[in-house]
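1. here is a sequence with its predicted model. Questions after.
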Amino acid sequence: MFRRLFWLVAGIAIGTWGTTKVNRAARKLTPEGIAETAVGRAADLGGQVRRFAQDVRTGMAEREAELKKTPGRTGRDYHRGFPAAPDQALPGQRSGNAYNRKDDH
């Protein structure tokens, strides 16, 4: 008797679980379910784009701070990418004004 009762309860539990799974899968295939999935994925993509943009802004700010600390770059010359004075060189560059040197010609 207990054996039959056990199998009855097990069958009901498995049937309920299976029905729930089938209903969820069928719901995802309806137009409303597809729309919900698309909206969820679009929201995830939007969040990823926002995080990427924030990372880019942070990186730009860090790089700009590094460049501003570089000797010889001040004021408007910093934004144009040239040293502040022709006789000052950035690290890795030759000193002096390389464009007006007569021995290079």
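-> Cool, got the structure. Numbers count the residues shown, from 1 in each chain.
2. from here on, just use CA atoms for contacts and neighbour counts.
-> Noted.
3. how close does Gly47 get to Val39?
-> 12 Å (CA to CA, to the nearest Å).
4. next up, a structure to set beside the first:
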Amino acid sequence: MFRRAFWFTTGAAAGVWATAKVQRKLRSLAPDALAVRAADKAVQGGHRLKDFALDVRAGMAQREGELNDALGLGATPDPYEADASRALPTQASRPQLGSVQHRQGPGRSHDRNEDH
């Protein structure tokens, strides 16, 4: 009698466990659950990619410093500091906006519609 009750409860427990496991698996394969899981994986991948890019950038800066030290260049030049070869033209060297002479004959006025 106890033997039958033992096997009955063991079978019932196994059936409940298997049913719960199957139900969990079905819920995890539902379209909503798959979309949430895919979104989470995409976010995790983005974070990993960002961390990788930051590591690469830090490694590049470190290596650039090592190369500058090895070549004796010292500090890197400021990209916003213009030198003589890349300097912008000064006010005196730029042509004035009003200095352009129109080629008009004597006594003719300029008509804008003639240009178009």
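-> Yes, it's here. All of these numbers come straight from a predicted model, not from anything done at the bench.
5. quick TM-score on the pair, please.
-> The TM-score (TM-score structural alignment, normalised by the length of structure 1) is 0.61; 78 aligned residues with a CA RMSD of 2.2 Å.
6. quick check: the gap between the most centrally placed residue in structure 1 and Gly46 of structure 1.
-> Centre of structure 1 computed as the mean C-alpha position; nearest residue by CA atoms, centre = their mean is Phe52, 2.7 Å away. Shown here: Phe52 of structure 1 relative to Gly46 of structure 1, a distance of 10 Å by CA to CA.
7. ok, now Glu64 of structure 1?
-> 27 Å.
8. can you check Arg27 of structure 1 too?
-> From Arg27 of structure 1 across to Gly46 of structure 1, the span is 25 Å (CA to CA).
9. swap in Trp17 of structure 1?
-> With CA to CA as the criterion, Trp17 of structure 1 and Gly46 of structure 1 are 35 Å apart.
10. check the mean deviation of the longest helix along structure 2 from structure 1.
-> Of all segments of type helix in structure 2, defined using DSSP state H, the longest is helix 31-71. Following superposition, helix 31-71 of structure 2 is found to deviate from structure 1 by 1.5 Å on average (mean CA distance after the TM-score superposition for structure 1).
11. what range in structure 1 matches that helix?
-> Mapped onto structure 1 using TM-score structural alignment, helix 31-71 of structure 2 covers residues 31-71.
12. now for Phe6 of structure 2: what does it line up with in structure 1?
-> Checking TM-score structural alignment: Phe6 of structure 2 goes with Phe6.
13. any idea which helix or strand carries that match?
-> Element membership of Phe6 of structure 1, judged by DSSP states H and E, is helix 2-28.
14. so that helix versus helix 31-69, what angle?
-> Angle of helix 2-28 of structure 1 versus helix 31-69, following axes from the mean of the first three to the mean of the last three CA atoms, to 10 degrees, is 70 degrees.
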